[in-house]
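> got a sequence here, can you model it:
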Amino acid sequence: MNGDNNNGDDLPPCRVLFRSKEGIEVFSIQSNRDRESSNNADAAKKNGRNFLLKGETTFQAFLPDGSAALVHRPNKGIFKVDLSGGDDDDDDDDDNKVSSNDNEKNNTPFFENTSRVQIIDVSPKGNFLLTWERAAANSDETENNLKIWNTSTGECVTGFRKKSINRSSWPYVQWTHDEKFAFLLTTNEIRIYNGSFSELAETRFIDKIRIPGIDSMSLPSCAASADGGVAVMGKILFAAFIAKDKNKPSRASLYEYPPATVVSPSSPTPYPSIASKSLFQAEEMTVHWSPRGDVALIALQSSVDNTGESYYGSSSLYLMSQQTDAIAVPLPQDGPILDVAWMPNAERPPCFAVAAGRMPSMASLHNGRDGKATFLFGNRHQNTVSWAPHGRFVNLAGFGNLAGGMTFWDKNKGKQIPPANPIVASCTVGYGWSPDSRLFVVSTTSPRMNVSNGVHVYRYNGDKVNTVPWNNDNYLPDRLLQATFIPAKPDIVYPDRPQSPTLKDLGTGPDAAATSSGIAAAPKPTGRYIPPSQRARAGRGGNSLADRIKAEKDGKMLGAQKVTNNNSAIKRGVVGQAGKVVVGLAPPEQKEGKSKSALRREKLQQKKREEEAQKELEAKIAAEQKDPVDPVKRAKKINKILRQVDELKQKDPSELNEDQIKKIASEQELREELSKLKL
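Modelled structure (predicted):
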């Protein structure tokens, strides 16, 4: 039985917008497998291409309701492309062509004098567009270049002067979820305006918040709510990042407006924060708001890692809310935070997923209230977390500088959805879920990748949709700029449907039994002798490429598993113990629950292993003394092996066999031996 037919037959297909060097196109694609092949095949047979807007473009943004796309064309301006009409799957009669084609014919942008705009942002309800353009060299010092536009009329509502911008601080104007107020970020303060900017003939702020040194701010796109989902009336939450100065460290803080205690803007008393976290090395803040808008997940990034473990700096993650102060999120693996994303369904208990650590990184699921890990997805080459809109499915992938491997998971079941074949979407630049949570699109686009441009679609279980209503040959070699699912219209409500067929039916691969149980199968590790001084470190793996490759080869990495009080990861002190484990330090030994006799036996066994190791070492030394080695010949042989090691390190690690991996792992030992020869 195909569960995709359940509550999904009467719903319209999802739509994908393509932005290429030729113009804007829209395609419809079926997510129902019984209908997708025939419908998509019929659409693909069409030879012509129906452009909603022709010509070269630079960037675009959707209105939240999916009714239009705001597209910038160089040397012309910003056009409003109406998406409420047909697409290439409709009939070719004129009634299905949208009104934006009229703008294309007369070359008139919807927003006047916007040809020099470089960056845009759309308000939460889509009523306003924020733009910034670099001020002209001969422009008046009072000329506004940060402008707010009405998206319905194309009229410029108001503007401000902003000589330059910092991308990490954008957008400089942010609206509350209901667009009742607008917050403008200025030097050392935030100015608050009426959200429509229309009550006064001359735009003036109605209040201001003094925060010295403020560098960026963030407002949630939905109303702040309590645990029961009830909106906190009259309170506006926002987060701010205060850059460090000579005497004070950087600080990320959570505020509410209006504050609990009245503070005059001219008062020397600092504006009171709800929660705050100070870090000397932090240089940038990224805020991820929970779907209820009541909890801020704050990632702090610095360009310098004082531990010396990473060339790319260090990062840390904190939860802030009205109920608690800043909580450090305990991660199951040390290393950089690669991606963070909240489960988007506000009707379910809040949780979020994190991909963190050196490759192969660990992805984990965390409780949205205390930050503790509840599930480990396992070690893989992954740096991207992408939730389906309903929050049931999540895609964990390795995009960007990784090979493009993807795994799909059912969060409700806590299990990986077994694909029919291994999933690799190589050279992926853009990606995203369809509004009905059934399809996942990946694209290879220019200018990031100037070869193999095209768009591919996968179902939520990893099956590739082979018949699509577009021809990827049209975008070769470097013609495609962007491919994105269009947001669903407000009158379209896609149901939250479970997977179908069942996991058992989908499990056709050799690892199906292991993945369906939620525990990834791993061979019993066997390896070389490890000295006692290195055994505590060996369980976590070394930092070198050879150590990490060997860990993968030997199956020493963690697979998918739930995190419980008795979990082995908990016992190692790695996961779920906020405030007890310091990132970067070795976890403490956990000996609770063992009797004295058991501890005594362990101590005797450890002593016996050390004695055996010492005897082994002495025997090796005696053998070397009995049969002395010619230093010159030995040095020549070592240099030859080191040259081979250098050549192997230039290759793709996945192509190396076991002997080659062992040869790389022996590099340090060989270099030490070579130095002892003193030639």
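> hey, let's count contacts and neighbours off CA atoms from now on
OK.
> tell me which helix or strand the residue nearest the centre of the chain sits in.
With distances taken as C-alpha atoms, centre = their mean, the residue of the chain nearest its centroid is residue 339 (3.5 Å). Under the assignment given by DSSP states H and E, the secondary-structure element containing residue 339 is strand 337-342.
> now do that strand: distance to the chain's middle.
With C-alpha atoms, centre = their mean, to the nearest Å as the basis, strand 337-342 stands 5 Å off its chain's centre.
> one more, for comparison:
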Amino acid sequence: MSDDEAVDAVHRLPHEMYERLGSVTGGGLRFNIVSDAHKNTSSSSSGGDDINPVVETSVQPRANQISSSTTNSSEEYQCIEYTRDGSLFASIVTSSSSAMCENDEDESGGQTTSKTNKTSKTNVVLFDGETNAEVTKISEQFVQGASCVAFSNTGKFLSIYRKGANHAGGTKEKNLSVWEIPSKENDEPKKVFECFQKTFVKQEWPYLQFSKDDKVCARCVTNEIQFYDAEKFEEEKEEEETSSLARYRIPGVALARLSMSETKPTVGVFVPESKGIPGSVRIYEVPDVKKEKGVSEPNAVARKSFFRISEVDLKWSPDGSALLVCGYCEVDASNKNYYGESSLHFLKADGSLDCKVDLSKEGPVHDAQWSPTSENFAVCYGFMPAKCTIFDAKKCVATYELGAGPHNTIRWNPFGRFIMLAGFGNLPGDVKFYHRLFDGKFKLMGSCRAACSVTAEWSPCGRRLLTSTVAPRLNVDNGFKIWRYNGELLAHVEREKLYEAAWRPRKEGAYPSLGISKNSKRVEGGSASGSVNAIPEKPAAFVPPHLRNKSGGSSTSGMGSRSNSGGNFSLATVSAEEARAGKVKAAVDNIAKKQQQSQQKRVIPGAEPVVNETAAQKKNRKKAEARRAKKLAEEMEAKNKV
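Purely as a prediction, here's the structure:
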């Protein structure tokens, strides 16, 4: 596929993104259209015979922007939450207004004094994703103090959490509510459910989880999990027995995550370690909320127990067939890591397989991400330079190594064709792009450096990457960059104060799954020959004369490069063998060899080795020996008759 064909494929639905700006930059929300074109220009050096592709990308503001200030009031947008198809978005809007009022005359001077009264109110406003027009709002008497919002999977319900709820004196204010979004115009949202949420952790939000079709809603409370029929929501009564709900009694449950399976949804549960009893992650089937009511103690479909894990991150595959468990402990028993230790476990939803993911390098697990196809998952792990390995989701076996480097972040594109490795946070921001081939191999497409980046997100078409530097994580050099799938810089926009930047979601199937263009070139350092957005090369860092022409002393080679060539600027050196990508053949052979050696007790020349057998293996062996003996006896009897 050529670049022009790729542009035509996504031209029917342009890329859109939004920004949430600070008051210094004008405040409010800014919506942009990202348009790109691929043009062929002739090279003057060869008389116009050579054709060079040139990428031109522009970021233009959309019409119908949302302003943040009026004559007597100013509005602050705390967050933006889109539905999955991008047709609607919600924002928490805090309006501050000031009014001048005159007091009575002063007795001494006879002059009047004026006073400014400031008032603020909070509303949750819903906007149309296409026109940015206000659709409806939820008044402040219901959402005063709102801090987080979240849409359900189909966009039918909106969850709102309000902070600052006071439950002193035995009264518990219901600060978590669910609103049904009207399907018709001029209709107002309807509150269908509310309850009290005592604690709030951003990583565990939303606390009310919906199934993929929005028919079931699950909530994790003390020692149990409650399941609601989303079509018949009822208010939770704290002091009365809620016999109309389906409730799973699970003592000590701390976290629950609902899978997105379309056929048979399941829920993953974490129970921490307590009084010498190991912690465990369990998988339960979701009950039929229309038939099953009351409290029950279900049987786990799958279960994995472990010690020295205090917190977990449960990551379901997109189709709900498997679960990755990232476990963390604050104390490292080996005293090798100041920040504790981590591990990764794998469980099948049907209970057919549960194991610890075999990682070939010692160190923490930095990131683990599922492919959108649910066929593979990628893990970034180990002490720096960290390794990245692709695993097969059917058997949890390593299939491909992407090499080692200063990386701690993994991002798949929406179609699972491309994968990005990056090093953000305390790492310099080196980014690598790989293309997944049909035979399971991964080909390096290019690399770049997105310095000081905080977030990274693929576009809905899967061919653009958005990296941003936002506040309050970093209060300087705010802005965002848009990269091509091969590491070529397409656009760089700087802002005085930027709080958020992200793509507008699109409906599934809106964009086709496109691979690499025919005339695509490998890019190193974020610039390509002929690109109008090429990064100018910075002067190389000064190297003392006595260090020149030595290993690691050159400013353009080695791990200590400060130039804009996209090299790995990290104190952790990477050998050529570690950085090389390839299939995991040697690792598989070594694991099989170790297992074979561990099974054998001793080897006597001329005798069969003694092998450790499980009860099932021993039973099967005895059955096979009995069958052979019976067959031999029948043959001997037949010979005697003859």
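> need the TM-score from the superposition.
These two chains, once laid on top of each other, score a TM-score of 0.70 by TM-score structural alignment, normalised by the length of the second structure; 497 aligned residues with a C-alpha RMSD of 3.6 Å.
> so what's the residue nearest to the centre of the first structure up against?
When the contact criterion is C-alpha atoms under 8 Å, 6 or more residues apart in numbering, the partners of residue 339 of the first structure are 354-356, 383-385.
> coming back round to it: which part of the second structure matches the strand holding residue 339 of the first structure?
Per TM-score structural alignment, the counterpart of strand 337-342 of the first structure in the second structure is residues 365-370.
> repeat that for stretch 381-389 of the first structure.
With TM-score structural alignment applied, stretch 381-389 of the first structure matches the range 406-414 in the second structure.
> hmm, who's touching the matching stretch?
The list of residues contacting stretch 406-414 of the second structure from outside it, by C-alpha under 8 Å, 6+ apart, reads 366-372, 378-381, 384-387, 418-424, 427, 430-431, 456-463, 568-570, 572.
> can you give me the end-to-end span of that stretch?
Terminal residues of stretch 406-414 of the second structure lie 24 Å apart, using C-alpha to C-alpha, to the nearest Å.
> what of stretch 195-214 of the first structure?
22 Å.
> stretch 449-464 of the first structure too?
First-to-last residue span, stretch 449-464 of the first structure, C-alpha to C-alpha: 22 Å.
> what comes up buried for that stretch?
Burial within stretch 449-464 of the first structure, assessed by neighbour count using 16 or more other C-alpha atoms under 10 Å, is assigned to 449, 451-464.
> quick check: residue 124 of the first structure is in a strand.
No: remark: residue 124 of the first structure does not belong to a strand; assigned using DSSP: H, G, I helix; E, B strand; the rest coil, it is coil.
> please narrow the buried residues of stretch 449-464 of the first structure to those residing in helices.
Cross-referencing those with the helices (criterion: DSSP state H) gives no overlap at all.
> just flag the most distant two among those.
451 and 461 (27.7 Å; C-alpha to C-alpha).
> can you find the partner of residue 158 of the second structure in the first structure?
With TM-score structural alignment defining the correspondence, residue 158 of the second structure maps onto residue 129 in the first structure.
> list the helices and strands the helix or strand containing that match packs on?
Taking DSSP H and E as the definition, residue 129 of the first structure sits inside strand 128-133. Packing contacts for strand 128-133 of the first structure, counted by 3 or more C-alpha pairs under 8 Å, 6 or more residues apart in numbering; DSSP states H and E, involve strand 117-122, strand 146-150.
> for the ones you listed, which one sits closest to residue 613 of the first structure?
In this view, these are compared for proximity to residue 613 of the first structure by C-alpha to C-alpha, and strand 117-122 is the closest at 64.3 Å.
> for residue 334 of the first structure, which non-adjacent residue is closest in space?
Nearest non-adjacent residue to residue 334 of the first structure, counting by C-alpha to C-alpha, 6 or more residues apart in numbering: residue 357, 5.1 Å away.
> what does the one you found align to in the second structure?
With the correspondence set by TM-score structural alignment, residue 357 of the first structure lines up against residue 382 in the second structure.
> list the residues that contact residue 640 of the first structure.
Contacts for residue 640 of the first structure (C-alpha under 8 Å, 6+ apart) come out as none.
> please tell me how far it sits from residue 669 of the first structure.
In terms of C-alpha to C-alpha, residue 640 of the first structure sits 14 Å off from residue 669 of the first structure.
> what of residue 423 of the first structure?
Remark: distance between residue 423 of the first structure and residue 669 of the first structure (C-alpha to C-alpha) = 38 Å.
> likewise residue 431 of the first structure?
To residue 669 of the first structure, residue 431 of the first structure is 44 Å away according to C-alpha to C-alpha.
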